[in-house]
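Novice: take a look and give me a structure for this.
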Amino acid sequence: MSINLPAENELGKSKELSFKMLKGKTILSPSPIGFWTKIHHDEIPDSKIIFQDKTKEYSEILHYSVLPFFTTNLTILDTQQQKYQLPSNHIIRLLKDKIAHQKFYACYLKQNKKRVMPLIEKLQDQWSKFD
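Specialist: Now for the predicted structure:
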């Protein structure tokens, strides 16, 4: 997970950030984001996270806001598929907390292996471009 900051934001001077450094900040986030919601609330309970559940509106807000927002390497895949566009005037800082780096596993029935492996391989290939 990374945090995207306006170029003039003081936190942008650090190469890596932590959830602790985001304490008290107001941050934009798409919704729903699954288990990330609990991580945000647990790791930065004093922050104000503004959730937006409409993709088009979220994209629009990002372009006109000076608020930081979270992204993952999956977000980058979403932007390639043009679900929304990220503003170009922000800098990306990796969150160094261990919990900000999640592993994902694919579970499937053995009889479906031939059917799901092409999808899993495609995701792995795309994902590796952003790690």
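
Novice: rest of the way, CA atoms for contacts and neighbours
Specialist: Fine.

Novice: ok but Q126 is inside a strand, no?
Specialist: No: secondary structure assignment places Q126 outside any strand; it is helix (DSSP: H, G, I helix; E, B strand; the rest coil).

Novice: now do the nearest residue to it once chain neighbours are set aside against H40, distance only.
Specialist: Spatially, and ignoring its direct neighbours in sequence, Q126 is nearest to L77 (7.6 Å; CA to CA, 6 or more residues apart in numbering). Using CA to CA, to the nearest Å, we find L77 at a distance of 21 Å from H40.

Novice: look at the nearest residue to D131 once chain neighbours are set aside and say how many residues are nearby.
Specialist: Residue nearest to D131 in three dimensions, not counting chain neighbours: N73, with 7.0 Å by CA to CA, 6+ apart. Applying other CA atoms under 10 Å, we find 15 residues neighbouring N73.

Novice: my guess is N73 contacts M1. True?
Specialist: Yes: the pair N73 and M1 qualifies as a contact (CA atoms under 8 Å) at a distance of 7.4 Å.

Novice: overlap in contacts of the two?
Specialist: Counting by CA atoms under 8 Å, 6 or more residues apart in numbering, N73 and M1 have no contacts in common.

Novice: other SSEs contacting the helix or strand where K113 lies?
Specialist: Secondary structure assignment for K113, by DSSP states H and E: helix 113-128. Using 3 or more CA pairs under 8 Å, 6 or more residues apart in numbering; DSSP states H and E as the contact definition, the elements that helix 113-128 packs against are helix 73-80.

Novice: for the helix it packs on, list every residue counted as buried.
Specialist: By neighbour count with 16 or more other CA atoms under 10 Å, helix 73-80 contains the buried residues T75, I76, L77.

Novice: so what's the nearest residue to L67 once chain neighbours are set aside up against?
Specialist: With CA to CA, 6+ apart as the measure, I27 is the residue that lies nearest to L67, at 5.8 Å, once sequence neighbours are left out. When contacts are counted by CA under 8 Å, 6+ apart, I27 touches S47, K48, I49, I50, L67, P68, F69, F70.

Novice: now do the strands in the chain.
Specialist: Taking DSSP state E to define them, one finds strands in the chain at 2-6, 16-17, 26-30, 48-52, 69-71, 90-95.

Novice: next up, for comparison:
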Amino acid sequence: MIDSYLWEELAVFSRTGTLTKTAEELNVTQPSVTRSMQKLEDDIGVKLFDRKANRIKLTPTGEMAAKEAEKLIDASETSVNRIKNFDRSQHFTILGSTSPGPIIMLNELKKNIGQQVQITGDIIPDKLVEPFLINNEADIILSDQEILSDKVESQYIGEERLQVNLDKFTFLANQKTVTFEQLKDMSFIVMNNIGLWKNIIQNYIPDAQFMYQEDRNSFTEITKHSSFPFFTTNLSQTNPFFKESLDENDDRIAIPISDESARVINYATYLTSQKSRLSPMIDKIRQQWPNNMAK
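Specialist: Reported below is the predicted structural model:
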């Protein structure tokens, strides 16, 4: 078996092109790299390098070997990460989401779940849901996509429903619900990282202006000192940040948006092989899902 450090040195040499740069990057001596390259040739039994006075370069076979070295290194790193993630999953149930609302809800309800739980901090891209599960980077991922495959399946959890917080002295604030069409031409203060809701409000509210904020503190200050409407959902309302944005002196009232596109179904997606272990956790998430808008 060929030592992994030899593959690493070959890959670095292929990328840098010189023994000197290879030694510098790996923090070893140049003679050490020279010996490693010779040992690799001896171990494989083929010529990998074309050596001339003051110059060494890869042969075509050496170039092919360097590509294989990159694959082996990547595979090794992937395996190590999967092992570490699997070990973590033996001690914690790791929950993630493809949108911010479920993450907010899970973080707020974490203390009530009654098990060792970790919440992934970052939003998981839709296309990475299955790889995240397979690589043990998460045990359950909440998503608006129902996935059914040989390795992965989904269960219905609940709906996330959008509402708008309007100045209570406006005409629309007297209605039980509003539509996206009724919100046309208005200006809104919006947190930038709101996942799929960003495209929904931009696509369905005609001629609206959206003032996106990256910083939560800035968002809170603007909402406290202005009457700009903003959006929340039945999930984001579980966040203390929402309560800070709507203090007791705030003149806004939360009005549900009645359009079908203002409702997003969420599923819990997991490895089918882990279904029996994760079913109790899925049931707890479903039971604690906020089903009613704040009044």
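
Novice: mind checking how well the two chains overlap by TM-score?
Specialist: Structural agreement between the two chains, given as a TM-score (TM-score structural alignment, normalised by the length of the first structure), stands at 0.84; 128 aligned residues with a CA RMSD of 2.1 Å.

Novice: circling back: what about the residue nearest to Q126 of the first structure, distance to T55 of the first structure?
Specialist: When L77 of the first structure is compared with T55 of the first structure (using CA to CA), they lie 14 Å apart.

Novice: now I99 of the first structure
Specialist: In this structure, I99 of the first structure lies at 25 Å from T55 of the first structure, with CA to CA as the measure.

Novice: do M21 of the first structure as well
Specialist: Look at M21 of the first structure and T55 of the first structure: by CA to CA, they are 27 Å apart.

Novice: more neighbours: which of those two?
Specialist: Neighbours were counted for M21 of the first structure and for T55 using other CA under 10 Å; T55 has more, 14 against 11.

Novice: which of the strands of the first structure sits closest to R115 of the first structure?
Specialist: If you check each of the strands of the first structure against R115 of the first structure by CA to CA, strand 69-71 wins as the nearest, at 29.9 Å.

Novice: so where is that closest one in the second structure?
Specialist: Counting by TM-score structural alignment, strand 69-71 of the first structure pairs with residues 230-232 of the second structure.

Novice: give me the mean distance between the matching stretch and the first structure.
Specialist: Superposing on the first structure places stretch 230-232 of the second structure at an average distance of 0.6 Å from its equivalents, by mean CA distance after the TM-score superposition for the first structure.

Novice: which residues does that stretch contact?
Specialist: L162, Q163, V164, N165, L166, F188, I189, V190, F242.

Novice: then stretch 13-20 of the second structure?
Specialist: Taking CA under 8 Å, 6+ apart as the criterion, the residues outside stretch 13-20 of the second structure that touch it are K21, T22, Q30, V33, T34, I56, K57, L58, E63, A66.

Novice: quickly find the element holding the spatially closest residue to the third one that is not a sequence neighbour.
Specialist: In this case it means Q30 of the second structure. Of all residues beyond its chain neighbours, the one nearest Q30 of the second structure is A23 (5.3 Å), with distances taken as CA to CA, 6+ apart. Following DSSP H and E, the helix or strand that holds A23 of the second structure is helix 19-26.

Novice: what range does that helix cover in the first structure?
Specialist: Here helix 19-26 of the second structure fails to align to any part of the first structure, judged by TM-score structural alignment.

Novice: nearest residue to the aligned partner of K23 of the first structure in the second structure other than its sequence neighbours?
Specialist: Aligned counterpart of K23 of the first structure in the second structure: K184 (TM-score structural alignment). Excluding the flanking residues, the one nearest K184 of the second structure by CA to CA, 6+ apart is P206, at 4.7 Å.

Novice: what residues are up against that neighbour?
Specialist: P206 of the second structure touches F180, E181, L183, K184, D185, counting by CA under 8 Å, 6+ apart.

Novice: and what of I99 of the first structure?
Specialist: Taking CA under 8 Å, 6+ apart as the criterion, I99 of the first structure is in contact with I39.

Novice: so the residue of the first structure most remote from its centre versus D42 of the first structure, what's the distance?
Specialist: With CA atoms, centre = their mean as the measure, the first structure has its most outlying C-alpha, relative to the mean C-alpha position, at Q111: 33.1 Å. In this structure, Q111 of the first structure and D42 of the first structure are 39 Å apart, going by CA to CA.

Novice: go on, K13 of the first structure?
Specialist: Spatial separation of K13 of the first structure from D42 of the first structure under the definition CA to CA is 25 Å.

Novice: before we move on, what about N89 of the first structure?
Specialist: Separation of N89 of the first structure from D42 of the first structure (CA to CA): 29 Å.

Novice: just Y105 of the first structure next, same as before
Specialist: 23 Å.

Novice: please apply the same query to D97 of the first structure.
Specialist: Separation of D97 of the first structure from D42 of the first structure (CA to CA) stands at 13 Å.

Novice: show me which of the two is the more surrounded one.
Specialist: Under the criterion of other CA under 10 Å, the comparison of D97 of the first structure against D42 puts D97 first, with 14 against 11.

Novice: nearest residue to the corresponding residue of the second structure for that one other than its sequence neighbours?
Specialist: Taking TM-score structural alignment for the superposition, D97 of the first structure sits opposite D259 in the second structure. Counting by CA to CA, 6+ apart, T179 is the residue found nearest to D259 of the second structure once chain neighbours are left out, at 5.8 Å.

Novice: residue boundaries of the helices in the second structure?
Specialist: When secondary structure is read from DSSP state H, the second structure shows helices at 4-16, 19-26, 30-44, 60-91, 100-113, 129-134, 197-204, 216-224, 240-245, 275-288.

Novice: with distance to R51 of the second structure added, can I get those helices in JSON lines?
Specialist: Formatted as JSON lines, those follow (distance: least, CA to CA, whole Å):
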{"stretch": "helix 4-16", "distance to R51 of the second structure": "14"}
{"stretch": "helix 19-26", "distance to R51 of the second structure": "12"}
{"stretch": "helix 30-44", "distance to R51 of the second structure": "11"}
{"stretch": "helix 60-91", "distance to R51 of the second structure": "12"}
{"stretch": "helix 100-113", "distance to R51 of the second structure": "56"}
{"stretch": "helix 129-134", "distance to R51 of the second structure": "43"}
{"stretch": "helix 197-204", "distance to R51 of the second structure": "58"}
{"stretch": "helix 216-224", "distance to R51 of the second structure": "60"}
{"stretch": "helix 240-245", "distance to R51 of the second structure": "65"}
{"stretch": "helix 275-288", "distance to R51 of the second structure": "57"}
